[in-house]
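K.L.:
Sequence plus predicted model, see below.
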Amino acid sequence: MLSKFRIRGRLFIILGLNIALIAIMGFVAFFMATSINGKLSLVLGRDLPGTAVLLEADRDLHQMLLAERGLLLSVPGTAEYDNNMKSYRENMEQADSRLKKFIAVSFSEEKKELVDQYVRDRAAWEAVSNRILELRARSTGEASPEAVEMAITDGAAKFDIMREHINKLTEIVDNDAKDAGQEAAAAFERLKLILAIITFGSIFVGGALTLFISNGITGPLGRMIAMLRDIAEGEGDLTKRIKDQSGMETQELAEWFNQFVDRVHNIIKDVAHNSSQVSMAARTLLELAGNLSSSSGSMTGTSNTVAASAEEMSANMNSVAASMEQFTVNIGTVATSSEEMSATITEISVSTGKAKDITGQAVAAAGKASVQVNELGCVFRSKLTTDSGGN
């Protein structure tokens, strides 16, 4: 199934499964912890306070009984008698107050029934106790035999019946606390078992998937590494290709790597071809070097001939230098004649300027004469016209 997925998809599946298992583990842990917390809350918030209240109420009842016995043994009007009476009433009020607290923190139908029975039996005991105290208050000396008899018989029996309800309530509360503790312990054991199963399952599934995917990745990579090692050690066969049909990114990597090897192979073939051409060119250059070596001898003879010709040319250049000196002297003579010619040309220029002025005056006179001739022509034409009209 996983073979259809690429590496990214496989990693996503692994991480998704791990996240799902962690989420399940967290949900189970939260649910079980909430259940355990609820059980412990019942024990700490209901059962233990209820037990403490019942124990205190039972203590108050015993204090009432002791105060009643103290009243029988003390003489009315004395401080001892008054203290016993005060203790009797205070413990009665405390017992009532603690019973109300118990009802507030721990209450059920079973407990309600016992509380109702306790209230009825306590009323019966208080009636007997009040009768005993009334008989004791009538006698100024020792307690009357009737009061003592009633206290150790009917009063004690009713007290035991009333107190038995307290004992039953305490036992029920203790059992509730024990049951809640056992349920919390069982929930904790279940939580440990579930967490252990999920943990080992996550380790097994994650390990198996990781091993499977790592093999799918490292296999093609190992073949690439072997091929590169073969190339690096100088024994590379560039005709080999990596085959990977996994459909993962390693297949794409193998395809691109094969294209790279193809290009390198083609480059090496081109280099080999160019190397053969370079070898042929080197042989041609070697032949040319031989020809140049054979030609260097004839070039040496020609150089000697050129040297002789150069000496002859040097002699001719000396003759030319002498002729140039004579030419320089002639040039000086020509320069002197040129200066004289320049002065003559200057005089001619002055004369030419004067001739120009005279020519300008002649042109002006000729223009004036031309105007006068034109006027005479016009008069002559007018005259001819007039004469032609008279004839």
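P.N.:
Thanks, I have it.
K.L.:
CA atoms for contacts and neighbours, from now on please.
P.N.:
OK.
K.L.:
Remind me what whichever strand or helix holds residue 381 packs against, helices and strands.
P.N.:
Secondary-structure element containing residue 381, defined by DSSP states H and E: helix 249-390. Helices and strands touching helix 249-390, as assessed by 3 or more CA pairs under 8 Å, 6 or more residues apart in numbering; DSSP states H and E, comprise helix 156-232.
K.L.:
Comparison target below:
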Amino acid sequence: MTLENKKNIFIELGTFLSQFSEAKNHQKEGVSGNAIFFDSFIDLIHLSQSHNGWYTPEQVYYAVASWAQALNKENLDKWLDGYDFTAVKPKKIALILAGNIPLVGFHDFLSVLITGHDVIVKTSSNDQHLLPFLAKYLIHIAPELENKITFSEGKLENFDAVIATGSNNTARYFEYYFKDKPSIIRKSRNSVAVLNGEETKEQLIALGEDIFRYFGLGCRNVSKLFVPKGYSFNAFFEAIFEYQDIIKYEKYANNYDYNKAVFLMSNFKLLDNGFLTIKEDSSHASPISSVFYEYYETLSDLEQKLEAEAENIQCIVSNNLIKNSVAFGQTQQPKLWDYADNTDTISFLLIT
């Protein structure tokens, strides 16, 4: 199968996914597999919350729409241009996936198949249904993929390399267990935002998207704010009030109540707006329903600090205050070439 053939298969998947949105599911004419998969996918989206309480239809639809936008010819061409696929020798690549947000492992899945390897997938117990469904769709439109996609429920065996994603604790286990295999081992990371007090209300509203999308469970969610001395959070709280309905979701509300109580019992000073607590803390990883903040003296000092802590940071959000930062509201819309942990997955797969 040529690279162009593989691109076309995923472009077709993108077209299929483009039919689904929270506002309206619209079946388009001429989309392969609709008779079999269209209604079933709608059912799965709405059943996902019963499989994982954080996978509300709104969040799953958002993930689906993000992949629909990514899987087009322009993006695939831009992503893969410049790589040399001529010397690839197909191997078996094992994937151990996270399940914190819907379809979080799809990029690795796509990368393995687009480079011509076979994929052996071990899904997270928190996300066991969405990716297998899309794999069935791919096999339906491209039967030659059937022997290249395997889902494993038991011990991973007979593989040549591995890409594994987990916490810092599980990463140590992965590093030991897979020490004799080529591997990418991903650990816990968090994202941060750098503010200077000159942000517009629209930018701060967009920052709310970076904080609250997927209930803050993703590594690309902003969990920490860096602000200058004397910064007032009034404009920030006013802007993110648009996200107040998140407290109506029971699992989020339970986390809010619990974490706020823990903070108060520990006599921590908090800022609180009824659905989000803000706490001064040097850590990057804040609990659900909370964001940490830290003051900085100068942007140059902060940039040095962030560079020193780069291994713990997935992305940085700012209004061009920090080099290579992401615009407000864009953290959950990475491009195909925005690699997790800044590790080039395609290059790894081409030399494996």
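P.N.:
Here it is on my side, so go on. These numbers were taken from a predicted model, which means no experiment stands behind them.
K.L.:
Fetch the TM-score of the aligned pair.
P.N.:
TM-score of the superposed chains, computed with TM-score structural alignment, normalised by the length of the second structure, equals 0.15; 81 aligned residues with a CA RMSD of 6.0 Å.
K.L.:
hang on, the earlier thing: what's the distance between the helix holding residue 381 of the first structure and the middle of its chain?
P.N.:
Taking CA atoms, centre = their mean, to the nearest Å, one finds the center of helix 249-390 of the first structure at 77 Å from the center of the full chain.
K.L.:
Where does residue 12 of the first structure fall, secondary structure wise?
P.N.:
Short version, using DSSP H and E: residue 12 of the first structure is in helix 7-42.
K.L.:
Quick one: list the elements packing against the helix or strand just after that helix.
P.N.:
Using DSSP H and E, the helix or strand that directly follows helix 7-42 of the first structure along the chain is helix 48-73. Counting contacts by 3+ CA pairs under 8 Å, 6+ apart, helix 48-73 of the first structure packs against helix 79-105, helix 109-138, helix 156-232.
K.L.:
so which of those helices gets nearest residue 267 of the first structure?
P.N.:
The closest of these to residue 267 of the first structure is helix 156-232. By CA to CA, the value is 14.9 Å.
K.L.:
ok, now which ones touch the closest residue to residue 223 of the second structure other than its chain neighbours?
P.N.:
Distances taken as CA to CA, 6 or more residues apart in numbering put residue 291 closest to residue 223 of the second structure, at 5.0 Å, once the chain neighbours are dropped. Shown in contact with residue 291 of the second structure (CA atoms under 8 Å, 6 or more residues apart in numbering): 222-225, 276-279.
K.L.:
buried stuff in the helix or strand where residue 59 of the second structure lies?
P.N.:
For residue 59 of the second structure, the host element (DSSP H and E) is helix 57-70. Within helix 57-70 of the second structure, the residues scored as buried using 16 or more other CA atoms under 10 Å are 57, 59-70.
K.L.:
which two of those lie the greatest distance from each other?
P.N.:
Greatest spatial distance among the buried residues of helix 57-70 of the second structure (CA to CA): 57 and 70, at 19.9 Å.
K.L.:
name the helices or strands packed onto the helix or strand where residue 316 of the second structure lies?
P.N.:
Assigned by DSSP H and E, residue 316 of the second structure belongs to strand 313-317. The contact analysis (3+ CA pairs under 8 Å, 6+ apart) places strand 313-317 of the second structure against strand 190-194.
K.L.:
Tell me the buried residues in the helix or strand that the strand it packs on is followed by?
P.N.:
Moving toward the C-terminus from strand 190-194 of the second structure, the next helix or strand (DSSP H and E) is helix 201-212. Within helix 201-212 of the second structure, the residues scored as buried using 16+ other CA under 10 Å are 203-212.
K.L.:
Repeat that for stretch 80-97 of the first structure.
P.N.:
81, 84-85, 87-88, 91-92, 94-95.
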